[in-house]
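*Asks:* Structure for this input, please:
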Amino acid sequence: MNTANIIDGEASVTAVAHAAMARTPDPRLRRLVAAFVDHMHALIREVDLTEAEFETVLKFVTDIGQQTNDVHNEVVLAADVLGISTLVALRNNPQNQGQSAAALLGPFWRAASPLCANGESIARCDMPGTTMEVSGQVRGVDGAPLAGAKVDVWQASPVGLYENQDEQQPSMNLRGYFITGPDGRYSFRTVRPAGYPVPTHGAVGVLLRLQERHCMRPAHVHFMVSHPGCKTLITQVFADDCEHLGSDVSFGVTKPLVGQFVHHAPGGKDKADGGSGYYTLNYDFVLEQGASCFPEAPIK
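*Replies:* All right, here's what the predicted structure looks like:
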């Protein structure tokens, strides 16, 4: 009888677990799981995890899974508020060639948003709030404009809700994608988004309350920019005058992603601004060479 891998005490558990997993054929999977085991076992020893605390951790993981469905993704939300999503995005998207800064995807992107003509509005119903005009250019790292780039955009409403959260908004409101012209430029009209609280009805909300953290994100517009032969860029552009820039609950704000939301006085040319003026945002994107691939949508 082979007794080499029989547990003879707490100190032997990690080594025996590694031995059991050492035959994993996929080298990347073998490395990832081995590192996970190392770090988790070390954490348990470092904090002297109790059985009651272990039960709480398992319940949290179970809850975020059970609270994830077609219209709400608690798993992505948990990764966001723990800083995991931003760390992965920054480590995998350096800016050493002048490419644009990436950001976390977030839990609200939907695939198959409608195609819009440049200059068209993504507001699909009458909405309160101030008009905003967004434009820019998509270029490669060599500076050449990229014609035919896809610029997918989505945002919260002026009351801080995405359309899948709000029965008052039609499907795909404040979502759409645009194709750049020969000069690599895109443009669209929208309403200025508001900052908003992340959903707190689930396990993530419990965690935030226990940590005495607020649940707010600063106002922003999401972008997913792609072009054949280029790495898909997932990012966000934040309002420069938002009060939560320095305390984003999802840790998504980096300096290059703070855009200038410029306010223009009422009565400008051809502006139906209702006396409140309008905003403009100009933001260019630089894509690096790579594979044009897309994430799995966190909601349907």
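*Asks:* all contacts plus neighbour counts: C-alpha atoms, from now on.
*Replies:* Will do.
*Asks:* ranges for the helices of the chain?
*Replies:* Ranges of helices in the chain, per DSSP state H, are 13-21, 27-47, 51-66, 74-81, 84-92, 203-210.
*Asks:* Go ahead and name everything in contact with the longest one.
*Replies:* Pointing back at helix 27-47 there. Contact partners of helix 27-47, identified using C-alpha atoms under 8 Å, 6 or more residues apart in numbering, comprise Thr14, Ala17, His18, Met21, Ala22, Thr24.
*Asks:* Ok, the fifth one next?
*Replies:* With C-alpha under 8 Å, 6+ apart as the contact definition, helix 84-92 has outside contacts at Ala79, Asp80, Ala101, Ala102, Ala103, Leu104, Leu105, Ser250, Phe251, Gly252.
*Asks:* what distance separates that helix from the centre of its chain?
*Replies:* Here the centre of helix 84-92 is set off from its chain's centre by 10 Å, with C-alpha atoms, centre = their mean, to the nearest Å.
*Asks:* What residues sit buried inside it?
*Replies:* For helix 84-92, a neighbour-count test (16 or more other C-alpha atoms under 10 Å) marks Ser85, Thr86, Leu87, Ala89, Leu90 as buried.
*Asks:* cool, and the last one?
*Replies:* Of the residues in helix 203-210, those buried by neighbour count under the rule 16+ other C-alpha under 10 Å are Ala203, Val204, Gly205, Leu208.
*Asks:* Also the longest one?
*Replies:* By neighbour count, and taking 16+ other C-alpha under 10 Å as the criterion, the buried residues in helix 27-47 are Ala34, Val37.
*Asks:* how big is the angle separating that helix from helix 13-21?
*Replies:* Interaxial angle, helix 27-47 versus helix 13-21 (axes from the mean of the first three to the mean of the last three C-alpha atoms, to 10 degrees): 170 degrees.
*Asks:* what's the span of stretch 43-62, first residue to last?
*Replies:* Using C-alpha to C-alpha, to the nearest Å, the end-to-end distance of stretch 43-62 comes to 20 Å.
*Asks:* To compare against the first, here's the next sequence to fold:
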Amino acid sequence: MTGDGLFDIARSAEVVNARIDDSVSPRLADVMRVVTRHAHAAIKEAAITQDEWMAAIGFLTQTGHMSNDWRQEFVLLSDVLGISMLVDGLNHQRPAGATENTVLGPFHVANAPRRQLGDSISADNKGEPTLVIGRVTDTAGRPIAGATLDVWQANDDGFYDVQQPDAQPKWNLRGVFETDAEGRYWFTSVKPRFYPIPDDGPVGTLLRALGRHPFRPAHLHFIVGAPGYDEAVTHIFVPDCPYLHQDPVFGVKPSLIADFQHTVDKAEQGQYGFSGPFWKVEWNFILDGARP
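*Replies:* Predicted coordinates:
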């Protein structure tokens, strides 16, 4: 460092970090030192010009202006850069066999309706009928009674209800279920389909500039939890989706790819209350004991 506190290109990060007062939170000081050091190093390595830096500031400004109560453009930016998955992965490392986390996404809505086991979450009657059935257990295979499953998905047109408040019924394709005494759950919905993340803002402009597409592979969202267990924020993915290996938010993990079976057997249709062919996916969630 120069010793007089004045800016110096060669030691730019060190000069800035030296201004952090000893009285601030040690964690804040540590994080800001790392961020400043890597930001300065990146600007030097890429030899960022004045015009490029002003364009970056303009991009971030537009990202802020695009954000509102139901659309968080900064979350979207974090997602498409793989940062959301990185932070989530570092903070939710679980033992082998436990259900893995993936990104929450920007369209979760709290306080969805509580539904009875076997209910349908589809209110617009679009799409191919689908049965989702399974169990919630701990890592030793013991059933977890009373576990909650908060589930949501896009409709057959590729939109969540909050994206089309005038076109979709409220709470369409959303619901909260509770497992029975044997840890079982089941409900009906429609087969998920792929859809584009919102690409009419600065994040969409960035994707196009990078030659990337906006299509998320078909999936259902889940938040699965029970007292005393580490909550799982996760998806299950449709295996035949053309975008399965090209998720723009990097949310796909091999352990989350499900097996959707097309069921034409009339006896099984009658057993589950369907009047014709339907899709069936059996999926078990395995929760890890909560850590301090």
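*Asks:* ok, back up a step: select from the contacts of helix 84-92 of the first structure the one having the most neighbours.
*Replies:* With neighbours taken as other C-alpha atoms under 10 Å, the top of the contacts of helix 84-92 of the first structure is Gly252, carrying 29 neighbours.
*Asks:* For the residue in the second structure that that residue lines up against, give its distance to Pro242 of the second structure.
*Replies:* In the second structure, Gly252 of the first structure lines up with Gly251, judged by TM-score structural alignment. Between Gly251 of the second structure and Pro242 of the second structure the computed distance is 15 Å (C-alpha to C-alpha).
*Asks:* how about the strand of greatest length in the second structure, which residues of the first structure does it hit?
*Replies:* As assigned by DSSP state E, the longest strand anywhere in the second structure is strand 129-138. Using TM-score structural alignment, strand 129-138 of the second structure lines up with residues 131-140 of the first structure.
*Asks:* go on, stretch 193-210 of the second structure?
*Replies:* Alignment of stretch 193-210 of the second structure against the first structure: residues 194-211, by TM-score structural alignment.
*Asks:* end-to-end on that stretch?
*Replies:* Using C-alpha to C-alpha, first and last residues of stretch 194-211 of the first structure are 25 Å apart.
*Asks:* Could you check how far it is from the centre of its chain?
*Replies:* With C-alpha atoms, centre = their mean, you get 16 Å for stretch 194-211 of the first structure.
*Asks:* Is it correct that Asn5 of the first structure is in contact with Thr14?
*Replies:* No. The pair Asn5 of the first structure / Thr14 is not scored as a contact, 10.8 Å apart, by C-alpha atoms under 8 Å.
*Asks:* more neighbours, these two?
*Replies:* Set Asn5 of the first structure next to Thr14 and count neighbours by other C-alpha under 10 Å: Thr14 wins out with 17 against 13.
*Asks:* That one matches what in the second structure?
*Replies:* So, by TM-score structural alignment, Thr14 of the first structure is matched to Ala13.
*Asks:* Skipping adjacent residues, who's closest to that match in space?
*Replies:* By the measure of C-alpha to C-alpha, 6 or more residues apart in numbering, the closest residue to Ala13 of the second structure outside its immediate chain neighbours is Arg37, 5.1 Å from it.
*Asks:* And that neighbour, how far from Ile43 of the second structure?
*Replies:* 10 Å.
*Asks:* most centrally placed residue in the first structure?
*Replies:* In the first structure, the C-alpha nearest the mean C-alpha coordinate belongs to Leu105, at 2.3 Å (C-alpha atoms, centre = their mean).
*Asks:* The second structure: strands as residue ranges?
*Replies:* Along the second structure, counting by DSSP E, strands occupy 129-138, 148-152, 174-178, 184-190, 195-196, 215-216, 219-225, 232-237, 260-263, 278-282, 285-287.
*Asks:* Quick check: the fifth one compared with the first structure, mean distance?
*Replies:* On superposition with the first structure, the average gap between strand 195-196 of the second structure and its aligned counterparts reaches 0.5 Å (mean C-alpha distance after the TM-score superposition for the first structure).
*Asks:* Show me what that strand is packed up against.
*Replies:* Here strand 195-196 of the second structure touches strand 215-216, going by 3 or more C-alpha pairs under 8 Å, 6 or more residues apart in numbering; DSSP states H and E.
*Asks:* nearest to Asp152 of the first structure, of the buried residues of helix 203-210 of the first structure?
*Replies:* Nearest to Asp152 of the first structure, judged by C-alpha to C-alpha, of the buried residues of helix 203-210 of the first structure is Val204 at 27.7 Å.
*Asks:* Nearest spatial neighbour of the closest one, chain-adjacent residues omitted?
*Replies:* Nearest one to Val204 of the first structure, counting by C-alpha to C-alpha, 6+ apart, is Ala78 at 5.9 Å.
*Asks:* what's the neighbour count on the one you found?
*Replies:* Counted with other C-alpha under 10 Å, the neighbours of Ala78 of the first structure add up to 21.
*Asks:* ditto for the one 3 residues further on
*Replies:* Residues lying near Val81 of the first structure (other C-alpha under 10 Å) number 21.
*Asks:* still on that earlier bit, can I get the helices of the first structure in JSON lines including distance to Gly181 of the first structure?
*Replies:* Formatted as JSON lines, those follow (distance: least, C-alpha to C-alpha, whole Å):
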{"stretch": "helix 13-21", "distance to Gly181 of the first structure": "52"}
{"stretch": "helix 27-47", "distance to Gly181 of the first structure": "41"}
{"stretch": "helix 51-66", "distance to Gly181 of the first structure": "42"}
{"stretch": "helix 74-81", "distance to Gly181 of the first structure": "34"}
{"stretch": "helix 84-92", "distance to Gly181 of the first structure": "28"}
{"stretch": "helix 203-210", "distance to Gly181 of the first structure": "42"}
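*Asks:* related to what we said a few turns ago, of the contacts of helix 27-47 of the first structure, grab the buried ones for PyMOL.
*Replies:* To isolate the buried ones among the contacts of helix 27-47 of the first structure in PyMOL, judged by 16+ other C-alpha under 10 Å, type:
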select buried, resi 14+18
